Every structure is written in structure tokens, then in C-alpha cells.
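Student: Could you work out the structure for the sequence below:
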Amino acid sequence: MKTIIEPFRIKSVEPLRMTSVSERELYLKKANYNLFALKSDDVLIDLLTDSGTSAMSTKQWAGIQMGDESYAGSPSFYRFEHALKELAPFKHIIPTHQGRAAEKILFSILSDNKHDQIIPNNTHFDTTRANIESTGNQALDLVQQQGLDPQLDLPFKGDIDLIRLRDLLEAKGEHVPIVMLTITNNSGGGQPVSMENIRQTKALCQEFDKPLFLDACRFAENAYFIKLREVGYQDKTPKEIVQEIFSYADGMIMSAKKDALVNMGGWLALNDDDLAMKARNILILTEGFPTYGGLSGRDLEAMAVGLEEIVEEDYLNYRITSTAYFGKALDKLGIPIVKPVGGHAVYIDARTMLPHIDPHNYPGQALAIEMYRLGGIRSCEIGTVMFGQQPDGSEKLATVDLVRMAMPRRVYTQSHIDYCIECLAEIHANKNTLRGVDISWQPPMLRHFTCHFTPK
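Tutor: Have a look, this model is predicted:
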């Protein structure tokens, strides 16, 4: 049989509230055309993010009942720690309430009141970049050149450019405290990083005595792409591939709200004793005691089960196949998307789709607004709105203007996605009627979350 079906049954359902176009036009106006400001009750299909939006399994809900809420030394922590070390045997496991808390702790330690540091990565995501820049340091993207071309169909467009990384380490190595890789590369279209690139990055780090850290939010999806696309891994299990990935790393930051299938949680994992001591000191000040780190015991239990379920091959096959189904349908309609389709989201190349909208008028945001207006579909601009704001207050055009439709795990069925395809087909047919937007108000950083837009 070639048909891929969901490897689960639906046991509980949540009703969706149907709204009209005229109602959604009013909601947009009240939200200042920022989709983050919409009430979720007014959204029909919510593809804003895959973070924290997963449907948990019966085993996870059963685990929640076992959650032990002891302030220190909870058995729930040790179950979580054991589950994580089965995949990523780091010496120190430090839970946090979500990934950005782990980022804040890590970059606060690494900064140590220095303002001349450079943190290279294939591509930093928004909160990672902001947490680095908030310390006065530089977040540098070094994704390979092919990864910047949305239409280029290559298996591992998330790979870091090893030549540019070597040049950086040779010229300014004293200013580089760590090297990072984001797997999969979210801002670059959810593109995976090859095992060979991870291995060579580790070798380069060893040559220059630099620790390698992974932003590993979607590590299981990255591992499954390696299994599908990289020679020598077809007969490996996803768990074995994940274990090899983490064997090359000296530390990791993680939002468990992605590939741990939970609604809240994260962690910082380290091998360095001194960094771990400093991290736990900050953790106690800001998150909580090191065996709960801002989480309840039930959250830790759910993460432990999620870490076992995320490397199941049937789940990963369904996950990657269902996302590809969405992307291939849009490509067939002539809608330009980032190719190949990533694991957690489909990305529309809005700048290419809407060439009549000046990039300074944010074609990605214009398209995202129209998707909600017409179909009640909430998505996320990843382009100049998200990344164009500079620390000095100026604006720089992003390389591309994308609209990300992130797929919550185990939430929507094929008919929901078929509805999205139908909506986007209508938008594409009338795309020349779309107009851009201006930003009428913005905060000093991370403007995409709260800024106000005015239609042209």
C-alpha cells in the first residue's frame, strides 16, 4: 500500500468556530493587521506555529497523572533526564520552561559582559538572534549559498558554509565562544542539515577548540531527512541517527514544544562543568530549582514520553509525508514555495509570488493577512518584518520574504489541508489585487510579535 495514513486514532475533538469574511475583516482591523494579535477563537486553521501546539498522546496524558510536584529531586525529573540521555547523553540536563529561557541563560553566560562576540550559525531564529543581540553581541548567519535560493531543490539546504566558518574562525576566532547549528533550519524553510555537515562542523570546531552547540528543536525531523536522503543511513533507525547527531555536540538548547510533542517545556544540555554551574545559578534566580526549572512535574513526565514517541518511524513517515502533500499541491498550482518541502512547515515565497508589492511594503505580511481574511487561516511572515529590524533602529531587507504555514503535530487532518489548498488557489488566481502594508508602530526589537500594520 502506498497511501500514508495517520498512525493514530482521534479520541478527543475540539470544535472549530466558523466565521465569515466580513467578521474576519473586522477582527483584522481590531488586531492592527498583526496576526499574532488575533484571538485564537477567531482562527479556523491555525498554522501560526508548530511550537506548543501538538496534540498529546494517551500515554502522555497518562504520564501527567504520574507527575510528582516535589520542589527538589522529583522522580518526574529523573524520568525526563533518563529519556533525554537515551538520545542525547549530555552530562548536565537543565530543564527550563521553554526554549527561549535556555537561550537567555546560555547567552548571558557566554557574554560575561563582553560586547565583541560573534555567534555563528547556519541561520539563527528570531528569539535566538534577539537573545544574542540583547547582550550587545552579533548573531551571524552562515548558511550555504544554495540555502538562500527558495526554488533550488537540494536535499540539505540547511548546511552551514564550512568555508566561511573557517574564514571566520581564522580571522576572529578569539571572538567566537561557540559555533551553532539549527536543526532543522527553521528560518531557511525548515531545511535539514546533513550528518556529513554536522560531522565536518564538529571537526572544524575541534581544530579551533570551539564547542559545538545545537539548536535542536526539530532534531527528529532532521534525523528522518538524513535517513531518507543521505547515503549510508537508510538502514539506520531514527533513534540511532539522533544518537549520532548528538554525539558530535558539546551542548544543546531545546524548545520541547516542537520535537518533544508537549505544550510547554525546554532545556539546556551541557558537558562543560563550569558552564553548567553558572547556568544552574541563573536558573535558580529566574526559572526554579534545577530539578524542575520552571516546569511542573507533569510537564516533565509528558516530555519524557514525548521523547520516546518522537523517534517512532511510523510517526515521522506520516509527519514528513503529510507536510510534503501540502507543499506539492501548492507547487502544482504554480504557487512558489521553498523547495524541497521541509518537515514542519510549508513556506510560500511571497516576494516571488507578489512581485508587484515592493519588498519594503512586506509582501509576506500582505499574503498572510489575505489568507486569514479569505479563509480564516493564520500563518506567519518570515522575512523583512521578522528580520529586517536592526539593533540601531534601521531596516534592512531580508534575503527572502516567506510565509510559513507551520503544521501542528497530530492536530489537523487531510481535509483541513485540502481546505487550505483551495483557499490558496483562490488567492493565487487573484494575487494581482493584493496590496502591501506599512508598519505604523513598532517596539525596539522583535517587532513582528506586536507591531501595527496599515494596509496600502
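Student: From here on, just use CA atoms for contacts and neighbour counts.
Tutor: Will do.
Student: which stretches of this protein form strands?
Tutor: Assigned by DSSP state E, the strands in the chain fall at 45-46, 92-96, 118-121, 138-141, 179-182, 212-215, 251-255, 266-270, 345-349, 377-378, 380-382, 402-406, 437-441, 452-455.
Student: Need these in TSV (columns: mean neighbour count and distance to I132).
Tutor: Below are the strands of the chain laid out as TSV (neighbours: other Cα atoms under 10 Å; distance: least, Cα to Cα, whole Å):
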stretch	mean neighbour count	distance to I132
strand 45-46	21	29
strand 92-96	26	18
strand 118-121	24	8
strand 138-141	18	6
strand 179-182	26	12
strand 212-215	23	13
strand 251-255	27	13
strand 266-270	26	16
strand 345-349	27	25
strand 377-378	25	29
strand 380-382	27	19
strand 402-406	28	23
strand 437-441	16	24
strand 452-455	18	25
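Student: Next, format those strands as JSON lines and append distance to I109.
Tutor: As requested, these are arranged in JSON lines below (distance: least, Cα to Cα, whole Å):
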{"stretch": "strand 45-46", "distance to I109": "36"}
{"stretch": "strand 92-96", "distance to I109": "14"}
{"stretch": "strand 118-121", "distance to I109": "13"}
{"stretch": "strand 138-141", "distance to I109": "15"}
{"stretch": "strand 179-182", "distance to I109": "15"}
{"stretch": "strand 212-215", "distance to I109": "14"}
{"stretch": "strand 251-255", "distance to I109": "13"}
{"stretch": "strand 266-270", "distance to I109": "12"}
{"stretch": "strand 345-349", "distance to I109": "32"}
{"stretch": "strand 377-378", "distance to I109": "36"}
{"stretch": "strand 380-382", "distance to I109": "29"}
{"stretch": "strand 402-406", "distance to I109": "32"}
{"stretch": "strand 437-441", "distance to I109": "33"}
{"stretch": "strand 452-455", "distance to I109": "34"}
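Student: quick one more, to check against the first:
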Amino acid sequence: MARRIAEPYKIKSVETLSMLSYDERKESLNRAGYNTFLIDSADVYIDLLTDSGTTAMSDEQWGALMTGDEAYAGSKSWKRLESAVREVYGYQYVLPTHQGRGAENILSQLKIKQGDYVPGNMYFTTTRAHQEMNGATFVDIIIDEAHDPAVDHPFKGNVDIGKLQSLIDKVGADKIPYVCVAVTVNLAGGQPVSMENLKEVYELCKAHKIDVMFDATRCVENAYFIKEREDGYEDRTVASILKEMMSYSDGCTMSGKKDCLVNIGGFLAMNDEELYIRSRELVVVYEGMPSYGGMAGRDMEAMAIGIREAVDDHYIAHRIGQVRYLGQQLIDANIPIVQPIGGHAVFLDARAFLPHLQQEDFPAQALAAALYLDSGVRSMERGIISAGRNNETGEHNKPNLELVRLTIPRRVYTNNHMDVVADSIIELYEKRETICGLKMVYEPPTLRFFNARFAPLSENGELISEENRKMTIN
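Tutor: A predicted model of the protein is given here:
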């Protein structure tokens, strides 16, 4: 029998959680328009909405907050962050931003011109929005296996080299400012990219003088999967694998709120001095001085420490292990999820979970709402709502994947919390036919998953048939 592994940390401080009754949750959900993003955190029991900025920082990070140098220029804290990025990731030039989308904004403005194409291994919402707002067309070049939640492929985040070559042949390399490679791929279910594939992409792009820019938000998790799944890396440290990974790129955007283990902040990194000089000018316009960007000195101190803590082999093994602990319980109960289990979240296959609903009935949104109603667990939709509308036709984009993301914050919850989540999902699955679809009653013009509002399609306005409800928390 495999030996169980405990958390590689001990708890110094606790935060009391809200445990509302069913009726209280129902009222909160109604106020939020059945959008989990609009539920007050005070009304949430276990919050799996996102792993972005929800990390529990270490005692060393909290202590470092008191040493932050808030100088307007030339901050000591900035020098420590710059040094950490250079040592751990290997990039020469670094610009701090308030978070990852600040880096996306600057990169998109500088690299993209009207009529360009930006290929990527599946889109991410804000990344694609910045690309399109600056005149580019996003082209999905991920392998086909990534669009099938049931396919068990070790590297479902891989770029399809044939698709990339076809796009280059079709539009010309001069129309492709860079290839955006996510490591790992969030909307595919937290799926990794192999080192072999990263090398192939980089070599192809260099042959055509196209830059490769990583969305490096969860790159440490990607490195761990390479260590586990790719021949020749099993005896390497995660830190050394990560350094090699990043060498097959020309730069990256980073949301520090994930694998850098902090609550706010990000950066844009690169090796091209000319791009760095141009980026530095835009940082001043949109973020702040190049030596702090959108971050306070104390946050840069915490991030510098978090960057190094994240590549500790014991930490990342537990982090991935906890996600698997939840996912395996669901697999054992025959709950349809994206397989293999990803690095930062377990993704429910809402189409298979609620087969009686059409995609236009927003099954992932309905399932996320039902989960909160059942147990106070907050998750999020990653499907037709997140995909938005076609800019030309105005019709819904209809992704193959209609998912509910159960995102595990780093160093926050114990496996007992995961048990509560699993129990709620299993009970919901048993009464899945009683969950109705939703209609959209308010739709914002962009990134609608943040602020859209919904209502149940049932005649009596109930999301879950009342006679079948089971209150997990009284």
C-alpha cells in the first residue's frame, strides 16, 4: 500500500469559515444572479473559485512584508525580485506588473498589429481579450486530445506542430508576432506540455523568426508533470526542469498570484533588450515605475521568496497530490471529470454530468450554482459562458469542453475539506436529473463570465427540485 503524505507545513493561524443554512445559501445565490463570481465571500464555506491570489503565504513571506523597501525608484525589494526571476526562470529582463493581465496588456500592445494572428495551445480569457483588442485573431493549435475530457494523454497541453506549421504556411510568419504557449493549459483542465514539445515549438519558431512567449502562470506545476511523466527527467529536481523549460521561450507573462505564492502581483520577462526598453516605457504609462510596476515593495519581497519556495520538491509534490486526492475520489465514484487530473484543479465534465441539458442551457454554470446551493462550495464555469460570442456572427462560441473548475488554493485547505467537496458532488450526481438549466438575464459586452446574471429555466424558479434537496450543512 502506498504511504500517505501529510502537508509539508504546519498551521500557525486559522480563519473561521462561514457555514450557512440551505435557505441562506439559496438567498445568496439568488442575489448573485446564479453567478458564483458574484457571491459574497462571507457566504462561502469552501472557496474553490480560483487559485489566483488565494494562496496562504509562509511565515518567511509574512515576515518579509515588514522589510519591504517602498522607495519610488531603485528599491531593494525590486532588486531581490529581479534576482529571483533571473535565477529561477533564467530571463534577463523583468518588469513588475500589478498582476498577469497587466503584463498581457503591455505585450499585446507592443507585439501585435492589426491583422495579425496569435496561435496558442487553447485560449485563456484575458489573454485572448488583450490579443483581440489589439487587432489579432487567436488560433487554437492545441492537440485534438485536449478537447476530449475522457482521453487519458500525459501531455494534453501540447501544441500540434502540424497545426502551427499550417498556420505559418497560410498567413506567413510576418503575420505571427509570437506563439503563446500556456504551461500548464488552464481551460484544458490544467494539462501540461512536454519538454519535447516545447523544444519542437521553439525550434520551428526560430526557423521562421517567430517569438515564443509563455503564459507561465502555473509553470512549476508543468515542470512537476514533466518530472513524473517524461523519460529522462525522473531524477531531476523540479527547479532544474523549470529552468530548462523556460529556456525554450523568448519571454513570459506571469501572474504571481499562482505559482509565485503571493496574493497580488505579476511580471513581464524577456531576453530581448529592445523589447525590454519598449516595454519599460509602457510600464510607466500603465503600471508605475519600472522598479515597482504595479507592486508595493513588500509584495515584491514576498514574491521573491515565493518564487523560490514554489520550486521546493516537497511542496509541489503535496500541491499536486492534494488535487489528485479530490479527483481520485470523484473518479472512484464514476463522476465524469477531465482526465488525467490536472495540476491546479479538478474539472467536472458538465455535459456528461447533466446530459439532459443542452449547451445553450449553460450546464456548467448550472452545475456550479447547484454545488454552491448544496454545500456552500464555490466553483466556476469554464464553458460556453467563458467562451463568449463570435465577433462576426454574434453567436455563442461553443467549445467542446463544458467544465466546472474546482480550483484548489495553495496551502489553504486540508484533505478533510476535499472530502466535503467530494461528498457534495457525489450526492449531486445521484440527483443530477433534478438540476435544471439556466437562462442569461444580463450579459455584459466582454468577459461575461465575471458579471453575467442568470435565472433557472424551471417553471417554479427552482434550480434543484425542492423535494429532492439534501442539506449537507444545516
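Student: Quick check: TM-score for this pair?
Tutor: Their TM-score after superposition, calculated using TM-score structural alignment, normalised by the length of structure 1, is reported as 0.98; 454 aligned residues with a Cα RMSD of 0.9 Å.
Student: With respect to M195 of structure 1, which of the strands of structure 1 lies nearest?
Tutor: Using Cα to Cα as the criterion, the shortest distance between M195 of structure 1 and these is 11.6 Å, found for strand 179-182.
Student: From D358 of structure 1, how far off is the closest residue to I93 of structure 1 other than its chain neighbours?
Tutor: Excluding the flanking residues, the one nearest I93 of structure 1 by Cα to Cα, 6 or more residues apart in numbering is A269, at 4.7 Å. Distance from A269 of structure 1 to D358 of structure 1, counting by Cα to Cα, to the nearest Å: 43 Å.
Student: Next: M407 of structure 1.
Tutor: When Cα to Cα is the yardstick, M407 of structure 1 and D358 of structure 1 sit 29 Å from each other.
Student: The two: which is more packed in?
Tutor: Legend: neighbour count by other Cα atoms under 10 Å for M407 of structure 1 and D358, higher for M407 (27 against 13).
Student: Can you name the residues that contact the more buried one?
Tutor: The neighbours of M407 of structure 1, taking Cα atoms under 8 Å, 6 or more residues apart in numbering as the test, are 47, 49-50, 323, 344-345.
Student: Repeat the analysis, applying 6 Å as the threshold.
Tutor: With contacts taken as Cα atoms under 6 Å, 6 or more residues apart in numbering, M407 of structure 1 has the following neighbours: 47, 50, 344-345.
Student: List just the nearest of the residues you listed to T201 of structure 1.
Tutor: Closest to T201 of structure 1, out of all of the contacts of M407 of structure 1 and judged by Cα to Cα, is H344, at 24.1 Å.
Student: In structure 2, what residue corresponds to that closest one?
Tutor: Under the alignment defined by TM-score structural alignment, H344 of structure 1 is paired with H344 of structure 2.
Student: Leaving out chain neighbours, which residue sits closest to E60 of structure 2?
Tutor: Leaving aside its chain neighbours, E60 of structure 2 sits nearest to I305 (7.6 Å; criterion: Cα to Cα, 6+ apart).
Student: Can you give me the neighbour number for that neighbour?
Tutor: Applying other Cα under 10 Å, we find 21 other residues in the vicinity of I305 of structure 2.
Student: What distance do you get for it to A216 of structure 2?
Tutor: Relative to A216 of structure 2, I305 of structure 2 is positioned 17 Å away (Cα to Cα).
Student: repeat for H318 of structure 2
Tutor: Using Cα to Cα, which is the criterion applied here, H318 of structure 2 is 20 Å from A216 of structure 2.
Student: Next: A146 of structure 2.
Tutor: Counting by Cα to Cα, the gap from A146 of structure 2 to A216 of structure 2 is 19 Å.
Student: and if you look at V85 of structure 2?
Tutor: 12 Å.
Student: With L371 of structure 2 instead?
Tutor: L371 of structure 2 sits 30 Å away from A216 of structure 2 when distances are taken as Cα to Cα.
Student: Who has more neighbours out of those two?
Tutor: With neighbours defined as other Cα under 10 Å, L371 of structure 2 and A216 compare such that A216 has more, 26 against 21.
Student: Residue in structure 1 paired with that one?
Tutor: Following TM-score structural alignment, the counterpart assigned to A216 of structure 2 within structure 1 is A216.
Student: can I assume G297 of structure 2 is in contact with K76?
Tutor: No - between G297 of structure 2 and K76 no contact is recorded; they are 8.1 Å apart, counting by Cα atoms under 6 Å.
Student: Overlap in contacts, those two.
Tutor: Here G297 of structure 2 and K76 share the contacting residues D69, scored by Cα under 6 Å, 6+ apart.
Student: Pull the contacting residues for T49 of structure 1.
Tutor: A406.
Student: Trace it over to structure 2, please.
Tutor: Residue mapping for T49 of structure 1 onto structure 2 gives T50, with TM-score structural alignment as the criterion.
Student: what's the spacing between that match and L406 of structure 2?
Tutor: Distance check for T50 of structure 2 against L406 of structure 2: by Cα to Cα, it reads 8 Å.
Student: joint contacts of those two?
Tutor: Residues touching both T50 of structure 2 and L406 (Cα under 6 Å, 6+ apart): there are none.
Student: Nearest residue to the middle of structure 1?
Tutor: Note on structure 1: the residue nearest the mean C-alpha position is N186, at 4.8 Å, using Cα atoms, centre = their mean.
Student: What's the separation between that one and F77 of structure 1?
Tutor: N186 of structure 1 sits 29 Å away from F77 of structure 1, taking Cα to Cα as the criterion.
Student: hang on, the earlier thing: for the strands of structure 1, which one sits closest to A366 of structure 1?
Tutor: Comparing the strands of structure 1 under Cα to Cα, the one sitting nearest is strand 437-441, at 6.4 Å.
Student: Could you list every helix and strand that that closest one packs against?
Tutor: With contacts defined as 3 or more Cα pairs under 6 Å, 6 or more residues apart in numbering; DSSP states H and E, strand 437-441 of structure 1 has these neighbours: strand 452-455.
Student: hmm, 10 Å instead?
Tutor: Counting contacts by 3 or more Cα pairs under 10 Å, 6 or more residues apart in numbering; DSSP states H and E, the secondary-structure elements packed against strand 437-441 of structure 1 are helix 363-375, strand 452-455.
Student: Now do that strand: everything it contacts.
Tutor: Outside of strand 437-441 of structure 1, the residues within contact range by Cα atoms under 10 Å, 6 or more residues apart in numbering are 32-33, 357-366, 369, 385, 447-448, 450-456.
Student: mind giving me CSV with the helices and strands packed on strand 437-441 of structure 1 and columns for distance to I439 of structure 1?
Tutor: Converted to CSV, those look like this (distance: least, Cα to Cα, whole Å):
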stretch, distance to I439 of structure 1
helix 363-375, 10
strand 452-455, 5
